[in-house]
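J.: what shape does this take:
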Amino acid sequence: MALRMIGDKVMGLVANQYKAALGTQLATYGLRYEDLLIEENREVQEALELADPAVQTARTRRIKRAIDLSYKKKSMKDYAPDQDNDMFKKEIYVDIEKIRQRDQEYAQLNAHNKM
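T.: Presented below is the predicted three-dimensional model:
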């Protein structure tokens, strides 16, 4: 029990450091964590289809801007130094989780068909 608590505390510290480092890299290009999700995954694709058009447009613009900044070897701070983005804002991740739960439930309910 004590060993598990120590392990959880260490993992929490490492996770926070990783999140800070990742947040810095995302801020360099003006991206959000959700923008890194691969669109070819069925769950992500379905969540994007269900998302508000404004969310889809904003995601596309952030990705295009990041590609442009990377090509020019610039950072977002060069163009908008005062802009403060929430890199870990969840807009489609909640839908992705619901889709995964739905698919798991469907698989469990239809497990008898495999026999």
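J.: CA only for contacts and neighbour counts going forward, please
T.: OK.
J.: and Ser45, how far is that from Tyr93?
T.: Just to correct that, residue 45 is Gln rather than Ser. Distance of Gln45 to Tyr93, given as CA to CA, to the nearest Å: 11 Å.
J.: and if you look at Gly7?
T.: For Gly7, the distance to Tyr93 (CA to CA) stands at 27 Å.
J.: and this one, please, so the two structures can be compared:
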Amino acid sequence: MAFDPASLTFDANGLIPAVAQDHATGEVLMMAWMNAEAVARTVETGRVTYWSRSRQAFWVKGETSGHVQRLIELRIDCDRDCLLLLIEQEGPACHTNRRSCFYTALREGEERIILDPMV
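T.: Next up, the predicted model:
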């Protein structure tokens, strides 16, 4: 069956959450938003493209930083309202220069930084 991004369930702003996960390690790297065109561009090019809500523009991950995300596989959840992007990540995924955006853990009621920026 051919894939059509229009078959996905987008929110009122035309967006769908996309979780990027390292295809080899299973590490969750980041979450960002996509619209139908960003999904289509990602599938067509193999370069992960998000929709920047702050800039109201397409954001090809790594286009300026060099921290490219290559799509290995796109998975759709059961409600078709969330995407899992299995990717190959070059360098850090987070704008803070960390491997993952999920670098703060709640442990025993306290927030703890668990990942340092990459050098």
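J.: now what about the TM-score between them?
T.: Put the two chains on top of each other and the TM-score (TM-score structural alignment, normalised by the length of the first structure) is 0.22; 46 aligned residues with a CA RMSD of 4.7 Å.
J.: coming back round to it: who's more crowded, Gly7 and Tyr93 of the first structure?
T.: Neighbours per residue, other CA atoms under 10 Å: of Gly7 of the first structure and Tyr93, the larger number sits with Tyr93, 17 against 12.
J.: got the contact list for Phe58 of the second structure?
T.: 38, 49-52 (CA atoms under 8 Å, 6 or more residues apart in numbering).
J.: mind checking which of those residues are buried?
T.: Buried members of the contacts of Phe58 of the second structure, counted by 16 or more other CA atoms under 10 Å: 38, 49-51.
J.: what about these, which are in strands?
T.: 49-51 (DSSP state E).
J.: let me have those in a markdown table, extended by distance to Ala105 of the second structure.
T.: Listed next are those as a markdown table, based on distance: CA to CA, whole Å:
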| residue | distance to Ala105 of the second structure |
| --- | --- |
| Thr49 | 27 |
| Tyr50 | 25 |
| Trp51 | 27 |
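J.: show me which of those is closest to Leu83 of the second structure.
T.: Within those, the smallest distance to Leu83 of the second structure is 11.7 Å, found for Tyr50 (CA to CA).
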